[in-house]
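Chemist: what's the 3D shape of this:
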Amino acid sequence: MNDDQVVDAAIEAGFIDESATTRAKLVRLSTVKRERIDWLWEGYIARGKLHVIDGDPGLGKSTATADLAARITTGKPWPDGQPGCAPSGVVLLSAEDGLGDTIRPRLEAAGADLDRVVALTGITTVDLETGEMYERMPALPGDIGRIREAIHQVRAALVIIDPLMAYLGGDVNSHRDQDVRRALAPLAKMGEDTGAAIELIRHNNKGGGNNALYRGGGSIGIIGAARLGFTFARDPEDEHRVIVACTKANITAIPQSLAYHLVDSPEHGCARVEWHDGPVGYTAADLLAASHESADDRADRNDAAAWLRAYLLDNGGEAEALAVYKAGEKAGFTRDTLKRAKKRAGVKAEKGGFDAGWMWRFDDEESAEGRTEGSTKGAKSAPPGTLLPSLPSVLPSDDPTRCSRCGGPVWLGSGKCQGDCS
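Modeler: Alright, predicted model coming up:
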């Protein structure tokens, strides 16, 4: 019997009064011990918390999580250069890949300590009708106790469930918020009790829109239960590069987006992840918006990037944003197209001064010399624009600490603009 059944039986037998079972549990906050988030990888993976990774198939999400698992088992530094954690164990639940031909080679290619990794592949149980033993896949929430046992066996700091939908029990409707929360609440509690971070991997749904919170498969309750969420998407400027951007952060400010590409590891017969140095400017919304671009949209953006490089070169490498917009509109480009072309052109927006407007400048000398991807050949042209007086302009920011509307500072945590642009 579970606790509820025991209470019901006691009420029915008259041992306790039903009113005695409905007391509220109150905790005075002055008695609660203040604690800090215990980070495995500060800003990205927190001990004892649920994390969600979303992305389309074929991006190397499982290969990337194998790389993270390897770093946890060996204590190697994290992809952004932060010091690694103390070497710890990892528990894997993988429904889509074979242990011998895929998962072990990936881990070996990433340099993992295989003795610290266990895969929970099945649950052996008895058929109550026939008495025969059989094996089934682990299911949530029923088999959380088995996952807990695996965590203790290797002192795991990370549990990877890939993909989540394969491990939801048959009575759990993945599109029903109440079912999902009922399945994930005890998983979150187990993570809190053991100190293991839980990574839940999902495939994107086919829905549109630029809100990454709604792109992962299943109920919104899945990302709602997570404390950190990330989306994996192809770099709009480089099809061989994958961007990792944060979609949700309840326990920290939005961390910077990172990038990786897959390289062949012939000796292991698989691919491995190679992380790029430094953060990248894309947000999750940027990536999803780019994924919806048509071929005509991309062609317009390429033309606009070529025009923008030529325009800035003609103006000494920089120009006020409003002047760019005015000249660009004469050349046939909308403001939105110019904003999207800015990154491809190697251009950044910076405040000209305390009382000055926004300036568009080449991001580095290489961009200023016109050696970035693409050329000005065949681009639409316009005479150089006249610089306009300094006026406020509305520009998107690639910096998660800046407002996406006005470029000003935002309050960390909420992401809301400190100014009055909204």
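Chemist: Could you use CA atoms for every contact and neighbour count after this?
Modeler: Fine.
Chemist: S62 sits in which helix or strand?
Modeler: Following DSSP states H and E, one finds S62 within helix 61-74.
Chemist: to compare against the first, here's another:
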Amino acid sequence: MTLVDASPLDVRDEATGVTLRSAERSIIGWVLDAANAATAEKVISGLLSAHFFDPAHETIFAVAAKNLGSPDVLQKCLADLVAPAAYRRVQQLPGGLAEYLSNSVHQAAYLGAEQVAGYYRQVMTAFSTRRIAELNGHIATALEAGDLTTVRLLSDDLREKVDAAVNGRPDSGKRRLRLTPASSFRIRGVKWVWDNRMPVGALTLIPGREGVGKSTFLAWMTSAITRGELPGMHYGTPKSVLYSASEDAWEYTIAPRMLAAGADMDRVFRIDAALEGDGYGGVVLPRDCRELVHAARDVDAALLACDPIISLVDERLNTFKAKELRTALEPLVSAAEEAEIGIGALVHFNKGQGSDVGTLISGARAWVEVARAVVAIGRDKEVDEYTCVVSQTKNNLGVGDLPNLTYTIDSHELLTSDGETANVGRLRWTGETDRGVEDLLAEAASGAVGSTGKSGKLMRELIDYVTGKCPTPMQAVSTADLIAEFEDEYKPDLIRQTLSRAVRKDLLWSPMRGAYRPLVHRPAGVTNA
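Modeler: Reported below is the predicted structural model:
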């Protein structure tokens, strides 16, 4: 159906051969003819007064629809339309209201249902055209104002209108609900980029305070993916990684860090977006989400690494407002789901204190609400200044009771392109611990390091045991004795670590390596061995 005229009411439809004004009047005349009462409702099903362009026609149809099916529909409409509220909109009709309605009925007397249905489609097409133009105008205004939330909502509505027009579906002017039976969906299992920790097609946050090596951790993950060594769906198959970094330079920091981690450098891609005119800039969410799908497929990527993700969010969005933040994150998740990649997103903690990881993430709570997984990182200062703990503090799609992993960062020497040497941090896994990141945060908040969590309980039990076994200064308890006593409940490594912490904190006296006495038995001026 092609519209060939410009004036709204004088647009002539090629299929019907009449103008929009004539089509609207023909429908009204046909509806007001009592002889058509039996078929009128079926022929014009879904047609509303709001679909009419002429204000007088809109008013008349609203009254006619109310009286549809009545044997004296014309007389009832006349009576309703002379009321002051309605009459103001119909008093300018050519020849007056009564004559206009009578002539409309007479002119439509020879119309068949099929011809009226053609007029119905013409009216609906014109309405859709007006709505699309109106929405485009509102979107342009919202863009100028920087109101991206409104832009997103209106764009969704616009897509629906255009889809309806292209596919010949009538636009009711109202939102419609779609019902989809659960039986129509494929039953699929969750896939993991990192086994049981980072799901495919979802957002995984990697939060932590500054200085815990979040970027070095992300470099390790990138390296493992590019070499096919990360446990998960791609284990044994090298994949590419799209890497967006804004806080560090690629030549001085990012690329050397990847090289130190052992990454396949041909599979690590810095991702930028073309700017209007010349040059490239950073990826912007949600603007570039569609292109992310194509980029991931082009290079066979398994992960989008965001270092940090806050730098990707459109600067006009307030990340402390949940609704605005969701306008950036939800399209990103949809893109990841379509491209079948994971998203590893670094986020920073705020300056607050507490043990709840989600509350400490800077910005709106929507960060944690949209994310399906959170892999938090914290430093365990009671071990040493370099040991970090990795804990799964959220895992909607997998199991929650995953071991806490520990790593340290070693200095690795590289040869630069200039032939000089450079020292770069490289992650080295050191084992597991019963102390989770939230335990470490709680200890930091309370100021009592080592007092919470499973290891805090163990420390109190060790002190009590040593005190009970050593009533005199000459008695001592060995490491082997303590492991034998507590190994049913605690791992030997945790027992050794906790004993070391107790000695450093002056909670136990170690007169010689591997022997422990209560602190009260330590002579004045004597230090631990």
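Chemist: Can you give me the TM-score here?
Modeler: With the length set by TM-score structural alignment, normalised by the length of the first structure, the two chains reach a TM-score of 0.69; 335 aligned residues with a Cα RMSD of 3.8 Å.
Chemist: Which strands and helices lie in contact with the helix holding S62 of the first structure?
Modeler: Contacts defined by 3 or more Cα pairs under 8 Å, 6 or more residues apart in numbering; DSSP states H and E place helix 61-74 of the first structure against strand 89-94, helix 104-109, strand 156-162, strand 270-275.
Chemist: ok, 7 Å please
Modeler: The contact analysis (3 or more Cα pairs under 7 Å, 6 or more residues apart in numbering; DSSP states H and E) places helix 61-74 of the first structure against helix 104-109, strand 270-275.
Chemist: which part of the second structure lines up with that helix?
Modeler: Alignment of helix 61-74 of the first structure against the second structure: residues 214-227, by TM-score structural alignment.
Chemist: going on from the longest helix anywhere in the second structure, what's the next piece of helix or strand?
Modeler: Ranked by residue count and defined by DSSP state H, the top helix of the second structure is helix 113-145. Downstream of helix 113-145 of the second structure, the next assigned helix or strand under DSSP H and E is helix 148-166.
Chemist: tell me which residues of that next one are tucked away?
Modeler: Neighbour counts using 16 or more other Cα atoms under 10 Å place 148-152, 154-155, 157-158, 161-162, 164-165 of helix 148-166 of the second structure among the buried residues.
Chemist: Kindly reformat those as a markdown table containing distance to D380 of the second structure.
Modeler: What follows is the buried residues of helix 148-166 of the second structure, written out as a markdown table (distance: Cα to Cα, whole Å):
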| residue | distance to D380 of the second structure |
| --- | --- |
| L148 | 41 |
| T149 | 41 |
| T150 | 45 |
| V151 | 45 |
| R152 | 43 |
| L154 | 48 |
| S155 | 48 |
| D157 | 50 |
| L158 | 52 |
| K161 | 56 |
| V162 | 56 |
| A164 | 58 |
| A165 | 61 |
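Chemist: Looking at these, which one is closest to T237 of the second structure?
Modeler: Of all those, T237 of the second structure sits closest to R152, with 37.7 Å by Cα to Cα.
Chemist: Leaving out sequence neighbours, find the closest residue to that closest one.
Modeler: Spatially, and ignoring its direct neighbours in sequence, R152 of the second structure is nearest to T327 (7.2 Å; Cα to Cα, 6 or more residues apart in numbering).
Chemist: which residues of the stretch 151-300 of the first structure fall in helices?
Modeler: Counting by DSSP state H, counting those that start in this stretch, the stretch 151-300 of the first structure has helices at residues 177-194, 220-225, 284-291, 295-314.
Chemist: Just put those in TSV and tack on mean neighbour count and distance to L258 of the first structure.
Modeler: Below are the helices of the stretch 151-300 of the first structure laid out as TSV (neighbours: other Cα atoms under 10 Å; distance: least, Cα to Cα, whole Å):
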stretch	mean neighbour count	distance to L258 of the first structure
helix 177-194	18	26
helix 220-225	21	20
helix 284-291	19	11
helix 295-314	21	23
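Chemist: Quick one: map E274 of the first structure onto the second structure.
Modeler: Checking TM-score structural alignment: E274 of the first structure goes with R428.
Chemist: doesn't T406 make contact with its match?
Modeler: No - the criterion here is Cα atoms under 7 Å, and R428 of the second structure misses it with T406 at 8.7 Å.
Chemist: Can you report how many residues neighbour A319 of the first structure?
Modeler: Here the number of neighbours of A319 of the first structure (other Cα atoms under 10 Å) works out to 24.
Chemist: Could you pull up the residues touching it?
Modeler: A319 of the first structure is in contact with L312, M359, W360, R361, L387, counting by Cα atoms under 7 Å, 6 or more residues apart in numbering.
Chemist: hmm, which of those are the buried ones?
Modeler: L312, M359, W360, R361.
Chemist: so how far is G229 of the first structure from I201 of the first structure?
Modeler: Noted for I201 of the first structure: a distance of 10 Å to G229 of the first structure, by Cα to Cα, to the nearest Å.
Chemist: Tell me the residues that contact both of these two, please.
Modeler: Residues touching both I201 of the first structure and G229 (Cα under 7 Å, 6+ apart) are V52, I53.
Chemist: returning to that earlier point: determine which two of the contacts of A319 of the first structure are furthest apart.
Modeler: Spatial extent of the contacts of A319 of the first structure (Cα to Cα) is set by the pair R361 and L387 at 13.8 Å.
Chemist: is it true that V117 of the first structure touches V90?
Modeler: Yes - between V117 of the first structure and V90 there is a contact under Cα under 7 Å: 4.9 Å.
Chemist: quick one: which of the two has more around it?
Modeler: V90 (30 against 27).
Chemist: tell me the contacts of the residue mapped onto that one from the second structure?
Modeler: Using TM-score structural alignment as the criterion, V90 of the first structure maps onto V241 of the second structure. Neighbour list for V241 of the second structure: T222, R267, V268, F269, A301, A302, L303, L304 [criterion: Cα under 7 Å, 6+ apart].
Chemist: quick revisit: the helices of the stretch 151-300 of the first structure into JSON lines, with extra columns for distance to D97 of the first structure?
Modeler: Shown next, in JSON lines, are those (distance: least, Cα to Cα, whole Å):
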{"stretch": "helix 177-194", "distance to D97 of the first structure": "23"}
{"stretch": "helix 220-225", "distance to D97 of the first structure": "23"}
{"stretch": "helix 284-291", "distance to D97 of the first structure": "27"}
{"stretch": "helix 295-314", "distance to D97 of the first structure": "34"}
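Chemist: Nearest to G58 of the first structure, out of these?
Modeler: helix 284-291 (14.7 Å).
Chemist: tell me, that closest one lands on which residues of the second structure?
Modeler: Under TM-score structural alignment, the match for helix 284-291 of the first structure in the second structure covers residues 437-444.
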